[in-house]
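Peer 1: missing the sequence, but the structure's below:
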């Protein structure tokens, strides 16, 4: 009795539980036993050539039945009826079920953020703030137009909010090296850190700056002091301050100015703000030349520039613009490339 219970327990744990290994072993046994039974039945035409045998076995076991090969003996027919077809159907069902469940698990792992993303040179967004994050992603999609993939990495208990459009990774900590490898921090070209808590934003920004110092790092802070602290440790980081109070004060003095600010920042409609660089290989020019050139040719308006000493709003027309300067303009859409050579030829 003890032996029977042991055998029953062993079969239940090793055979009836169809692991991938057991399924492979059963498939091999099915092929070998089928060949031996057909060989013993005298079906030489089906067993002499391995490719013919495998082809016949697959066609018969799956009940497709093309009819180009068939058993010629009574014993062979009984082997097909009693073993090949029933065993083949069972294995086919098990294999198809395993493949389907594996595909579903793989898809669910992506939805739940448990799978390593297969991207590079991507925009990595750390943090989830509901509709604000969704709106941010929509604006990034409009700006990028498929140029760089977007990866959302979140500590919140959510699933991928935009499946099929963005990649998603769920972590418990933005400083856990094993979990953050799933988001490929080291291969991101731009990292945006936006969390409800500034201390989490600070720690995540410091971690990302250490892992990928060449990435364009953006961090949103409600407390300007923490933004200054990050700038001291990571001079390349761009800290975005909360501007709600400033916008309220400006709207109180200049009614309607808040709508203008929102329009300048919006990237999905109307004119909005962009930046470009005046090439280093071009000769020095004036603000008036650039202003007139981009207005006539591109319907864009120059609003500021940065020659290395900070942003200068509404510069004088006589102001000189050296090569390598950063220019800020507003336009309906981002201008991919300016024909600066033609501007300098016209002077």
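Peer 2: On my side now, so go ahead. Note that the structure is predicted; figures quoted are calculated from it, not measured.
Peer 1: contacts, neighbours, all on C-alpha from now
Peer 2: OK.
Peer 1: Secondary structure element holding the residue lying closest to residue 324 once chain neighbours are set aside?
Peer 2: Distances taken as Cα to Cα, 6 or more residues apart in numbering place residue 280 nearest to residue 324, at 4.5 Å, with adjacent residues excluded. With elements delineated by DSSP states H and E, residue 280 resides in a region that no helix or strand encompasses.
Peer 1: Show me where the stretch 151-300 of the chain has its strands.
Peer 2: With DSSP state E, counting those that start in this stretch as the definition, the stretch 151-300 of the chain shows strands at residue ranges 167-170, 190-193, 216-221, 238-241, 272-277, 285-286.
Peer 1: Tabulate those strands (a markdown table), appending mean neighbour count and distance to residue 181.
Peer 2: Formatted as a markdown table, the entries for the strands of the stretch 151-300 of the chain read as follows, by neighbours: other Cα atoms under 10 Å; distance: least, Cα to Cα, whole Å:
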| stretch | mean neighbour count | distance to residue 181 |
| --- | --- | --- |
| strand 167-170 | 26 | 10 |
| strand 190-193 | 22 | 14 |
| strand 216-221 | 21 | 17 |
| strand 238-241 | 17 | 23 |
| strand 272-277 | 18 | 32 |
| strand 285-286 | 16 | 46 |
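Peer 1: Any chance of the ones you listed in a markdown table with distance to residue 315 as columns?
Peer 2: Converted to a markdown table, the strands of the stretch 151-300 of the chain look like this (distance: least, Cα to Cα, whole Å):
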| stretch | distance to residue 315 |
| --- | --- |
| strand 167-170 | 42 |
| strand 190-193 | 30 |
| strand 216-221 | 27 |
| strand 238-241 | 23 |
| strand 272-277 | 15 |
| strand 285-286 | 10 |
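Peer 1: which parts of stretch 162-182 are buried?
Peer 2: Of the residues in stretch 162-182, those buried under the neighbour-count criterion (16 or more other Cα atoms under 10 Å) are 167-171, 174-175, 179-180, 182.
Peer 1: Which two among those residues are spaced furthest apart?
Peer 2: Greatest spacing in those, by Cα to Cα: 167 and 175 (19.3 Å).
Peer 1: could you pull out the helices for the stretch 151-300 of the chain?
Peer 2: With DSSP state H, counting those that start in this stretch, the ranges of helices along the stretch 151-300 of the chain come out as 177-180, 198-211, 224-233, 244-253, 257-265, 287-298.
Peer 1: next, the one to line up against it:
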């Protein structure tokens, strides 16, 4: 008896929740019983062809009732009135309820940050939330025209404003692997980490590296020593506050702070972008400058031996292949424009 009672309780639970297997079983049983009843009633026009019978059942269930099919016998009409039509309406209502419930639950999960974006590839992930700054970062990402159309925001707070088009993931902690996976970190294109504390940012950077060893990570730190350790151990691009230096520049050269802020944001007329001089050949810095000017861009700095080795004008005479160049332009150079620029540089080398 206890076994039967447990089975009954489990079945009743699944029936109340209208599990998919229960729903399909009810539909199958209803169609089979209806078909047998119509066969018994002699409704050959309705049951001779399975497609015709399914068509009749669907039009009846949806209350459309085209009128091209209907029972011809008295028994068939009674079966239709007492069994087929009420059953069809009940099942149709149950299916609609299940679909609506699933849709509402899915939307609610997304709104509450309980969505799962593990399969999302090429996303830009922002980890951490600051009410004003995060929204500004998202605006800059979109304005940068770097194909940042898939943005995922990971935060611990439920009281946040999620900009339109941004996917939201909420977790109890930001440095747990499962939460990071849900936020599409494993297959992300770039990641920005800006949490409430340096310790949380540091741990999050280490966790990211467990999931992806190649993704570019930019992380903000308030402490320079922590930033240095994160750069060395987690291989991230650590960003520290330059407010002190900017304040000094503004005092010594009025207006310098506005220029620095303008160059740091893609929402202004121009900002800083980067690219890599592909190929194994070397290039003359003067020729590179000239080619950038030809596409309305200004070469600002170059890096030949890593992120810490940045050279400003006067540039080294020769720039080897693989050099990272930083330029100022109104927008990022389109791939076609960049390809033409590289072709001209290669042609100049061969000449």
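Peer 2: Alright, I've got the coordinates. No experiment lies behind these values; they were computed from the predicted model shown.
Peer 1: Spatially nearest residue to residue 159 of the first structure (excluding sequence neighbours)?
Peer 2: With Cα to Cα, 6+ apart as the criterion, residue 159 of the first structure has its nearest non-adjacent residue at 5.0 Å, and that residue is residue 112.
Peer 1: ok, now which ones touch that neighbour?
Peer 2: By Cα atoms under 8 Å, 6 or more residues apart in numbering, the contact set of residue 112 of the first structure is 158-160, 168-170.
Peer 1: Try it again at 10 Å.
Peer 2: Contacts for residue 112 of the first structure were tallied using Cα atoms under 10 Å, 6 or more residues apart in numbering; they are 157-161, 168-170.
Peer 1: just residue 331 of the second structure next, same as before
Peer 2: Applying Cα under 10 Å, 6+ apart, the residues contacting residue 331 of the second structure are 143-146, 266-273, 296-297.
Peer 1: Neighbours of residue 19 of the first structure, how many?
Peer 2: Counted with other Cα atoms under 10 Å, the neighbours of residue 19 of the first structure add up to 13.
Peer 1: repeat for residue 316 of the first structure
Peer 2: The number of residues packed around residue 316 of the first structure, counting by other Cα under 10 Å, is 12.
Peer 1: same question, residue 323 of the second structure
Peer 2: Residue 323 of the second structure has 19 neighbours, counted by other Cα under 10 Å.
Peer 1: so it makes contact with residue 311?
Peer 2: No. Checked against Cα atoms under 10 Å, the pair residue 323 of the second structure and residue 311 is beyond contact range at 11.1 Å.
Peer 1: quick one: common contacting residues for the two?
Peer 2: Going by Cα under 10 Å, 6+ apart, residues that sit against residue 323 of the second structure and also against residue 311 are 302-304.
Peer 1: Now tabulate those in CSV and tack on neighbour count and secondary structure.
Peer 2: Output for those, formatted as CSV (neighbours: other Cα atoms under 10 Å; DSSP: H, G, I helix; E, B strand; the rest coil):
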residue, neighbour count, secondary structure
302, 25, strand
303, 19, strand
304, 18, coil
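Peer 1: quick one: which of those residues is nearest residue 195 of the second structure?
Peer 2: Of all these, residue 303 has the smallest distance to residue 195 of the second structure: 28.8 Å, by Cα to Cα.
Peer 1: looking at it, that closest one is touching residue 326, isn't it?
Peer 2: Yes. Look at residue 303 of the second structure against residue 326 with Cα under 10 Å: they come within range, at 8.3 Å.
Peer 1: Please report how far residue 105 of the first structure lies from residue 180 of the first structure.
Peer 2: 21 Å (Cα to Cα, to the nearest Å).
Peer 1: What of residue 294 of the first structure?
Peer 2: Relative to residue 180 of the first structure, residue 294 of the first structure is positioned 43 Å away (Cα to Cα).
Peer 1: how many neighbours does residue 25 of the first structure have?
Peer 2: Counted with other Cα under 10 Å, the burial measure for residue 25 of the first structure works out to 13 neighbours.
Peer 1: In the first structure, which helix is the longest?
Peer 2: helix 85-112 (DSSP state H).
Peer 1: Give me the mean deviation of the following helix or strand past that helix from the second structure.
Peer 2: Note on helix 85-112 of the first structure: by DSSP H and E, the next helix or strand toward the C-terminus is strand 123-126. Compared with the second structure after the fit, strand 123-126 of the first structure shows a mean deviation of 1.3 Å (mean Cα distance after the TM-score superposition for the first structure).
Peer 1: Quick one: list the elements packing against strand 123-126 of the first structure.
Peer 2: Contact here means 3 or more Cα pairs under 10 Å, 6 or more residues apart in numbering; DSSP states H and E; on that basis strand 123-126 of the first structure packs against helix 131-144, strand 150-154, strand 167-170, strand 190-193, helix 198-211, strand 216-221.
Peer 1: what's the mean distance for the first one versus the second structure?
Peer 2: Same thing as helix 131-144 of the first structure. Its matched residues in the second structure lie on average 1.5 Å from helix 131-144 of the first structure after superposition (mean Cα distance after the TM-score superposition for the first structure).
Peer 1: Buried residues, that helix. List them.
Peer 2: Residues of helix 131-144 of the first structure classed as buried under the neighbour-count rule (16+ other Cα under 10 Å) are 133, 137, 139-141.
Peer 1: Stretch 86-99 of the first structure vs the second structure - mean distance after superposition?
Peer 2: Superposed on the second structure, stretch 86-99 of the first structure shows a mean distance of 1.1 Å to its aligned residues (mean Cα distance after the TM-score superposition for the first structure).
Peer 1: Next one: the residue positioned nearest the centre of the second structure relative to residue 189 of the second structure, how far apart?
Peer 2: The C-alpha lying nearest the average C-alpha coordinate of the second structure belongs to residue 150 (Cα atoms, centre = their mean; 4.3 Å). When distance is defined by Cα to Cα, residue 150 of the second structure is 10 Å away from residue 189 of the second structure.
Peer 1: Between those two, which contacts overlap?
Peer 2: Residues within reach of residue 150 of the second structure and of residue 189 at once, by Cα under 10 Å, 6+ apart, are 121-125.
Peer 1: Now, of the residues you listed, which are buried?
Peer 2: By the neighbour-count criterion of 16+ other Cα under 10 Å, those include these buried positions: 122-125.
Peer 1: any idea what residue 194 of the first structure aligns with in the second structure?
Peer 2: Using TM-score structural alignment as the criterion, residue 194 of the first structure maps onto residue 194 of the second structure.
Peer 1: Assess the claim that its match and residue 203 are in contact.
Peer 2: No. Taking Cα under 10 Å as the contact criterion, residue 194 of the second structure and residue 203 are not neighbours in contact, 11.9 Å apart.
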